[in-house]
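Engineer: missing the sequence, but the structure's below:
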């Protein structure tokens, strides 16, 4: 049996309850392997459209996601895991190939992530639960190991 060499665990999140569970798994994997956790907050289509039309301000979106990213920081720091985070548009009104799954995989490549923990939940129609749509895509096309929770 070969051992994994994991330096960075990527966990895409969307503020859902399943995202909290995925963060817990990502932090534990990072702790076990002495790795860093990076939480990628993926914005859903309605938020992206509102940003593009000026209906909401980027600072307001950043403030809304801050409590979730603070929760990631608390969970990581509680077990001594280094962490970072970023926010990405999960959709584009101009580029058809931009969707939550491609955003997760592109970020994994850019950050050279060694492992991805993606929340997988039933599609409920709740706008914040954007990653349910991405889980299957990430599982099919990721070049790194993926844990779907």
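Structural biologist: Okay, I see it. Source: prediction; values computed, not measured. Numbers count the residues shown, from 1 in each chain.

Engineer: when you work out contacts or count neighbours from here on, use the C-alpha atoms and nothing else.
Structural biologist: OK.

Engineer: touching, residue 116 and residue 149? I think so.
Structural biologist: No - counting by Cα atoms under 8 Å, residue 116 stays clear of residue 149, with 10.7 Å between them.

Engineer: between these two, point out the one with more neighbours.
Structural biologist: residue 116 (27 against 15; other Cα atoms under 10 Å).

Engineer: list the contacts for that one?
Structural biologist: Taking Cα atoms under 8 Å, 6 or more residues apart in numbering as the contact definition, residue 116 lies against 9, 10, 11, 26, 108, 144, 145, 146, 147.

Engineer: in helices, which of those residues appear?
Structural biologist: 26, 108 (DSSP state H).

Engineer: and here's the other structure:
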């Protein structure tokens, strides 16, 4: 059913559960596991000019660690694994990756933001991917 499963990660501690779901589904379907981390350019561009490069470098390092985790867990499960560190607006980059890599399923986490916290964050990347995705999206609720 699925040949290419994408786990979109933000490197947070809660993504472990999301990754477990993605690995399980990819293993059950003998699929390739794709890991994607997007350096959100809005985060470092919002910083003061003199620290933008440091913020960007920190985000890239966080992404490399997150993608290493995808690689290790996927390979331990006997999967073929492909990872990519990209830069841009996360939901846009995820959509582009889905199309270019032939992704059949996207697995993402949500941190369960509600009310004022959700408004303050202007929605979530997961919400925007759900609204625009051309393939199924599995959302793993993270406490």
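Structural biologist: Received the coordinates, thanks. Given the structure is predicted, the values throughout are model-derived calculations rather than measurements.

Engineer: tell me how the two chains score on TM-score.
Structural biologist: Once the chains are laid over each other, their TM-score by TM-score structural alignment, normalised by the length of structure 2 reads 0.77; 131 aligned residues with a Cα RMSD of 2.6 Å.

Engineer: ok, back up a step: now the buried members of the contacts of residue 116 of structure 1.
Structural biologist: In the contacts of residue 116 of structure 1, burial by neighbour count holds for 9, 10, 11, 26, 108, 144, 146, 147, counting by 16 or more other Cα atoms under 10 Å.

Engineer: any idea how far residue 76 of structure 2 is from residue 54 of structure 2?
Structural biologist: To residue 54 of structure 2, residue 76 of structure 2 is 33 Å away according to Cα to Cα, to the nearest Å.

Engineer: the more surrounded of the two?
Structural biologist: Between residue 76 of structure 2 and residue 54, counting by other Cα under 10 Å, residue 54 is the more crowded of the two (13 against 10).

Engineer: which residues in structure 2 form strands?
Structural biologist: 4-8, 32-40, 81-88, 105-110, 137-141 (DSSP state E).

Engineer: packing partners of the last one?
Structural biologist: Spelled out, that is strand 137-141 of structure 2. For strand 137-141 of structure 2, the elements it packs on are strand 105-110, helix 125-132, judged by 3 or more Cα pairs under 8 Å, 6 or more residues apart in numbering; DSSP states H and E.

Engineer: 10 Å instead?
Structural biologist: strand 4-8, helix 15-28, strand 105-110, helix 125-132 (3 or more Cα pairs under 10 Å, 6 or more residues apart in numbering; DSSP states H and E).

Engineer: if we can go back for a sec, between the strands of structure 2, which one is closest to residue 14 of structure 2.
Structural biologist: Of all these, strand 105-110 sits nearest to residue 14 of structure 2, with 7.8 Å by Cα to Cα.
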